[in-house]
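Visitor: Predicted coordinates and the sequence they were generated for:
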Amino acid sequence: MLRATLDQMRASAGRLTAAAIAILLGTAFVAASLLASATMERATHDAFTASYGDADLVVDAQGVPIGPEEVAAVRGTDGVATADVQSWFGLEVTGPRATEWVSFSPTPSDPRLAVGTLSSGRDATAADEIVLAADVAERLGVEIGDVVPVGFQVYDEATDTQEQRTDRLEVVGLLEASDNFFAMGAGGRLEPEALDAWRTEQNGGDPEFYGTVLVALADGADLESVRADLQSAPGLADASVWTVPELAAERTAQETGSNVTFLVVMLGFAAVALSVAGLVISNTFQVLVAQRTRTLALLRCVGASRGQIRRSVLLEATLVGLLASLAGLALGTGVVMIGVRVLDGAFASSTIGTTVPFSWPVPVVTLGVGVLVTLLSALVPARMATRVAPVAALRPVEGPSEQGAGRLRMTLTVAATLVGALMLAGGVALSLGLSDTDSADAAMLGGLAIGVLGGLISLTGILVGSVFLVPRLLPLLGRLAGKSVPARIATANAVRNPRRTAATTNALVIGVALVVMMSTGAYSARHTLMDELDSSFPVDVVAQVGDTSVGVTPEQVEAVRQTEGVAATATLRTGSVEIGTGDLTTYVDLMAVDSGDLGDVMRSDALDGLTDGVMVIGWTYELGDLDGETVTVTGSDGTTLDLRMVPGDVGQNTAYVTPEAAEMLVPDAQVTTIYARMADDADAVATAGAVQNAVNEVTEADGSAPVLQVGGAAVERAAYGQVIDTLLAVVLGLLAVAVIIALVGVANTLSLSVLERRRENATLRAMGLTRGQLRGMLAVEGVLIASVGALVGGVAGLLYGWAGAAVVLGGLGSLSLGVPWPQLAAVAVIALVAGLVASVLPARSAVRQSPVAALATD
């Protein structure tokens, strides 16, 4: 039987290619998922590891402040050679070209504890010395030997003002530029005692800090013994002591939510592709069994048992699965290897590297899954092969019309669909119902879990019940094909074998449903997030000073107004006032328009209620919401006003009043803020960058002009949109493979129909059906099958997308659901084209058969 099996495989090589392609693509996903996950985990792990140098141990105070006593206790522990505080401190550094806020770390006491590499010069060893990262120095326009002004602001509680502290430090060294986002103090180094002095001054005399301590062990010291001693050191009872790999793994899990998050998502896509591939493989082997009816019958006649026939089909499936899985492993590995090199070359800040960690589980899992899926998919065709009667099979048999299904399947369909729909609705209700409570996060996770389970159950009901639904939809769509003879025959042929047609459409339903679901979810997420950003951050671009005692210059205002892409601007005065109710008081930043119209620059209606006698105020910790209350507001010079409080999304501890009220409360307030609204067709990132460059040029030209910080919702909106678009592109690219595999299934189904209807097609040809009409008949059949799959999948995907968006985004409070019409139209067009393409090869096979020869086969 082995030789017979191999001979049959060689004879059916073309047909087996379809199954091989399906399993190749599915296993390529598995391999790529495992390798991509391992690559990203290693890159993240390496990024965190680089943040701790070559330290032997890291003492993490778990959010408790560390002071000089705790650091001394670490350094005095037996077995500790040296220990350094790992903290950072921000300073404003000014160079000839620009002024920039830079993050500094202390100079290491031991090379093993160094974070970053000194590329030139030396480390800072005195209070008047500084080391800068090479890229920071280039932007500032400074070199080794230059003396640069540095400073920061200190809050003076006695005078309730911000005081600027400055000093001049000499640049003595440069660090290699680092693209490591997680490395603290990556911008430069300061002498440790000087850094502590600056930080203590900023903290109002408090020497404590929040951070970690890096530990280098003495030669011969036992790591576990030192770890135990450190955990019992004075002041460190609640601290955690880690090795660098342990801490890197912990931080990786914290940043990603789980070490396997990305892997689970990717393997989910792989599971979808393999599920669709399984349907295609099953259809392929059904075609092969039908083609080999005579051969199987002859084998039975010469003594082959049912078991041998079954084993022959399963052996063939195993060999196909193994070879295709090997090719899928190679393809997936190659894609990941090429991908990391492309990312490394395209993005200078990429930390992924150029190597891919390849371990033994990758080939074992990939090959095992591929062979297993192929075997499971071939079980039903193998069973069909054993039912071939030795004598009856020697006569030509046309494919019988199969009945749909029984009551048990109908009961299962209704039950699964209803239960799944109720669970899906329950998940949405749970998430939305508790969105405004303290349990919102738990409700969202619970709702998501219930919703996903309900979605899977309801989708199972749809797939099981497709044998009832598809035969009823096909005639309805068939009417759109016209009343010609080929169209009517094609419609009748499409519903002749409902189970096979339903199995084929199920492959398309899965792929299309997921594509539409992700498109709908991304569309809803984009609009919901944009609405939320418009509400929470209603201003596109904000340029403001850090010190409210200094005002922006008219030249800076004009520079923002004249920037290309800016449609409207307004300037605001800022001051500090005290508000209180009874014994509770707090300070808020008071803002009022100086020039321009806020209605032209703000995208929300948060200030629509701002009138005389009203203060629109954001959330305050001390007072909470002050909805409708009349509160006494005390200005900078003691002037008081009674204003009615109106809550609004204007920022925490921030309030807006009319210009007249501001003149009474804070008459000396400076113009500190410029609001700008971008044109609707402006590039958000480019315009924000242009605004930054414009104000920088004015600041450099006018030495007395303050440094402005540029931000705003437009950049965040663009960032969110870019993330959503990128994720959607990746997801659609992955799920497109499932659709491609499903189209192979459509071609297989049409091929099997051509095989079973060989004599019927010959009779039609003999009665006058032309080759063109026969091609058209098969094309209509293919389009009908693809269209039904796209229709059912599209409706299901739309509903699942809305439900998923409601569960995940309902907590934001401004859920915006919509229909992604362009994506739906694209799916419809692709389904029509795919049906036509899938009919090409079967139609070619059908028209090449001679009517006389086909009728004579008896």
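Guide: Nice, thanks for sending it over.

Visitor: For the rest of this, base every contact and every neighbour count on C-alpha atoms.
Guide: OK.

Visitor: list the contacts for G257?
Guide: Contacts here follow Cα atoms under 8 Å, 6 or more residues apart in numbering; on that basis G257 touches nothing.

Visitor: and the residue positioned nearest the centre of the chain, what element?
Guide: For the chain, the residue nearest the mean C-alpha position is L727 (4.7 Å; Cα atoms, centre = their mean). In this structure, L727 sits in helix 713-756 according to DSSP states H and E.

Visitor: Sort out which residues of the following helix or strand past that helix are buried, please.
Guide: Note on helix 713-756: by DSSP H and E, the next helix or strand toward the C-terminus is helix 758-766. Buried residues in helix 758-766, defined by neighbour count with 16 or more other Cα atoms under 10 Å: R758, R759, E760, N761, A762, T763, R765.

Visitor: Return the closest of the residues you listed with respect to A72.
Guide: Using Cα to Cα, R758 comes nearest to A72 of the buried residues of helix 758-766, at 90.3 Å.

Visitor: Not counting its neighbours along the chain, what's nearest the closest one?
Guide: A854 (6.5 Å; Cα to Cα, 6 or more residues apart in numbering).

Visitor: for the one helix or strand the one you found maps to, packing partners?
Guide: Using DSSP H and E, A854 sits in helix 851-855. For helix 851-855, the contact count by 3 or more Cα pairs under 8 Å, 6 or more residues apart in numbering; DSSP states H and E identifies helix 758-766 as packing neighbours.

Visitor: Comparison target, given below:
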Amino acid sequence: MLRTALRNVLAHKARLLMTVLAVMLGVAFVSGTLVFTSTISDALRSSAREGYADVDVAIQPNSDGSGLGDRPALDQRLLDKAAHVPGAASATGTVTGFTAIADRHGKLIGTGFSTRGGNYYPGADGKDARYPMRDGAAPHGADQIALDSRTADEAGFKVGDTVRLSFDGPVHETRLTGIFTTTDGAVSAGGSLALFDNATAQKLLLAPGKYNEIHVKAAPGTSQDALETEIHKVLPAKGAEATTGRQLADDEAEQIAKSMESMQTALLGFAGIALFVGIFLIANTFTMLVAQRTKELALLRAVGASRRQVTRSVLIEAVVVGAVAAVTGLAAGIGIGAAMRALMNGTGATVPDGPLVVDVSTVVTSLVVGIGVTVLAAWLPGRRAAKIPPVAAMNSVHATATTKSLVVRNTIGALFAGAGIAAVLAATGMSDGKFVMGLGAVLLLVGVFVLTPLLSRPLIALAAPLLRTFGISGKLARENAVRNPRRTAATASALMVGLTLITGLTVIGTSVQKGIDKMAVDSLKADYVVSMAGLTPLSPEVAQKLGGLDEVTAISPLRSSEAEIGGNTTYLTGVNGKDFGKLTRLDFASGSLGDLAGGGLIADEDTAKEKGWKVGSRVPVTFEDGKKETLTVSGVYHGNEMIHQVIVDNGVLSTHQKHATDMQVMLKTKDGATDATKQTLIDALGKNPALTVEDKKDVSAGISQSIDLLLNMLYALLGMAVIVAVLGVVNTLAMSVFERSQEIGMLRAIGLDRTGVKRMVRLESLVISLFGGVLGIGLGVFFGWAAGELISASLATYELVLPWGRMGIFLALAALVGVVAALWPARRAAKLNMLTALKAE
């Protein structure tokens, strides 16, 4: 039986090639994802280890146990103590903070938190070992900086050039005195790093005399653990903690691994979809092979082969096919992993250098997935093959499905579909119905898949009027499409699954986009919102400068401050109480803005309900400096995703803040949002690349861009499932042509020309593809609506949007799948020799 199985694999190489391709695509995605994430994780971990190579013990701030008015800080006194503990060779204070750097064209280099500044801390030799200078010298004075070599080279900066910087809003011009090299992982990953002398860095990025961390290097012969023990003896009672460099590297590696998990899970999820769709193709392939070998298998049974041996022979074929597909998929996946890394580098999101990592687990997973999926898909055809009775050797086709089996199948499908619909509908009324909805979606998909043979006849019949326009070819195509409902259903289901996901995600994405857009428009009356890149704090100087412009009629900086209310930590949002009502549109459940400018407080409805507040309630508040005040609730409003905080006047907050900073600035202008006004604001801020000036259209465009980017990524990933579906349609049509060789020969003999034969096969393919497309789009809309009901509970402005244009494209894509998939089978059918086909058995 083993020799028979291997012989059959070699005898059907062309047919099995499509199965190999389907499995290979899925395995390639799985292995490519694992290789890519392993490579990135290994590179980042290596970079982390290099970053802590000269750090044996790090002293870091620790807020545990400190109250609101007692903020931890690391100062020069602690640094000097750490440098003189037994076993310490040296101690270095580090300062870091957001530092935006403009290139020669005034554009921001790097993005968000990867755009950083730091301190150059010279040792006894006058050099900082962390940052060897490649060109020039270290910075000295407030007007000098040094840049990392990667940033300097990309921006075209040279020693002596003027570089424009911004830390919290205002623009500073400095002279570039040095260009250094670094193993800093953030820089290797595409960030930028500017260095200042120690005193300047403390003043600009933290506070005079303060450090973010203190790094201590051990003397020869002193272990990290021993040094850590000594460091603990000089630490203050609270506000600081010591950790070994080894532990810090391990912790960072763990964080990197966790950060990669979500990406890996998402990518593997789409690989799973491709493999799931591939199961239909594999099952169809082996069903066809069994159909081709009906006589052979029956004769094997007649000469003594047991059912188990027949099943085993089919599964052996599946193992061989799966192994070939898994090995080729693994090789392709390694290439995909390398390409994905190169793609990241090409988009500017570079990663540290490092070798391509192919773990043993990746190899094992690829082989198990490839072989496992193929064997699983081939098991049912193998089981059917074992049931072929020996008497079938006298017939060309063995017994068709009985009425009883069809009734059982349709009953099971109806039960699954009914349970799925009930679960999905029930979940829409739950506060947290994600799990129930997910379960219902799976049950409904399974139910529709089982019912697809039953659904194929009435749905395909709807296309009859259109097919009649193609004459006899159209009529034959419709009859052929419903001749074997199970096979047609399996083929259409592959496309159905892909389009269900694509349509559902599109409905959800466009609806969420519409809801957030509506929320932004409804909540904001401000013409512009000014903020920093990376959402870092703004200097109050920005609001002061904008407030002095003649064009500005109302302005409110938004500030955030930690406070304690009722024994719980709460974040207060500070606003300009006088102008806040002119810049926002709040829907009050009770009360109003009232005396917000005079020391009042307003809260969103959820917070008020949780705290038991009503209009007029007196609220004792402990501010971040430890002082207490009692505020009066003047209003309770309906919160949303943009505004849902406890709001007080900035005049109240400022008296309790040592260093006031703004999150953003909202403002209204005389002429509204115009290009001229926007340019005036940009000019007034010194054409600062780190600042964004956005009107409502910009906010909406940003939301649209992020959601469109996500959807485009999903489309690209789900495209693999569509490719597998194309192979499935090709397989089904090839099977159909094989089974109808005599019939096609007869049609040719009685006058149907080759063009008519091609048209017949193409129309059959088109009908099957559109059948799957209609089912997929219908299910996708249903799931999109149901998921939207859950989302609307947390997003009040959510509005169901049916993207008719995109759904039309999806249906056209389904039709294109049918046309493309029919090219080879149609050509093969048209080339059949009439006499040979008529003699075929």
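Guide: In hand now; what should we look at? Quick caveat: nothing in here was measured; it's all calculated off a predicted structure.

Visitor: how about the helices in the stretch 351-500 of structure 2?
Guide: 360-386, 403-427, 434-461, 464-468, 472-481, 485-523 (DSSP state H, counting those that start in this stretch).

Visitor: Identify, out of those, the most deeply packed stretch.
Guide: helix 485-523 (a mean of 24; mean count of other Cα atoms under 10 Å).

Visitor: Output the contacting helices and strands for the helix holding L727 of structure 1.
Guide: When contacts are defined as 3+ Cα pairs under 8 Å, 6+ apart, helix 713-756 of structure 1 sits against helix 13-50, helix 261-291, helix 498-536, strand 541-545, helix 684-701, helix 771-809, helix 821-838, helix 840-848.

Visitor: Off-centre distance for it?
Guide: 16 Å (Cα atoms, centre = their mean, to the nearest Å).

Visitor: same thing with stretch 608-627 of structure 1?
Guide: 36 Å.

Visitor: List the buried residues of it.
Guide: So, applying 16+ other Cα under 10 Å, buried residues of stretch 608-627 of structure 1: V614, M615, V616, I617, G618, W619, T620, D625, L626.

Visitor: And these, which is closest to R139 of structure 1?
Guide: G618 (37.3 Å).

Visitor: any idea how far the residue nearest to L811 of structure 2 when sequence neighbours are not counted is from T39 of structure 2?
Guide: In space, and not counting its chain neighbours, L811 of structure 2 is closest to G773: 5.8 Å by Cα to Cα, 6+ apart. Distance, G773 of structure 2 to T39 of structure 2, using Cα to Cα, to the nearest Å: 38 Å.

Visitor: Those two: which has the busier surroundings?
Guide: G773 (29 against 24; other Cα atoms under 10 Å).

Visitor: Now do the contacts for the equivalent of the more buried one over in structure 1.
Guide: By TM-score structural alignment, G773 of structure 2 lines up with A790 in structure 1. Going by Cα under 8 Å, 6+ apart, A790 of structure 1 touches L508, V509, V512, A513, V827, A828, A831.

Visitor: cool, and P245 of structure 1?
Guide: Shown in contact with P245 of structure 1 (Cα under 8 Å, 6+ apart): H45, T49.

Visitor: and it, how far is that from D46 of structure 1?
Guide: Distance from P245 of structure 1 to D46 of structure 1, by Cα to Cα: 9 Å.

Visitor: Also A747 of structure 1?
Guide: In terms of Cα to Cα, A747 of structure 1 sits 47 Å off from D46 of structure 1.

Visitor: go on, A449 of structure 1?
Guide: The gap separating A449 of structure 1 from D46 of structure 1 is 32 Å, by Cα to Cα.

Visitor: now do S549 of structure 1
Guide: Applying Cα to Cα to S549 of structure 1 and D46 of structure 1 gives a distance of 44 Å.

Visitor: got a list of what the residue mapped onto G515 of structure 2 from structure 1 touches?
Guide: Aligned against structure 1 by TM-score structural alignment, G515 of structure 2 finds its counterpart in T528. Each residue near T528 of structure 1 by Cα under 8 Å, 6+ apart is listed here: L809, S814, L815, S816, L817.

Visitor: isn't T49 of structure 1 right next to V244, touching?
Guide: Yes. Here T49 of structure 1 reaches V244: they are 6.2 Å apart, a contact under Cα atoms under 8 Å.
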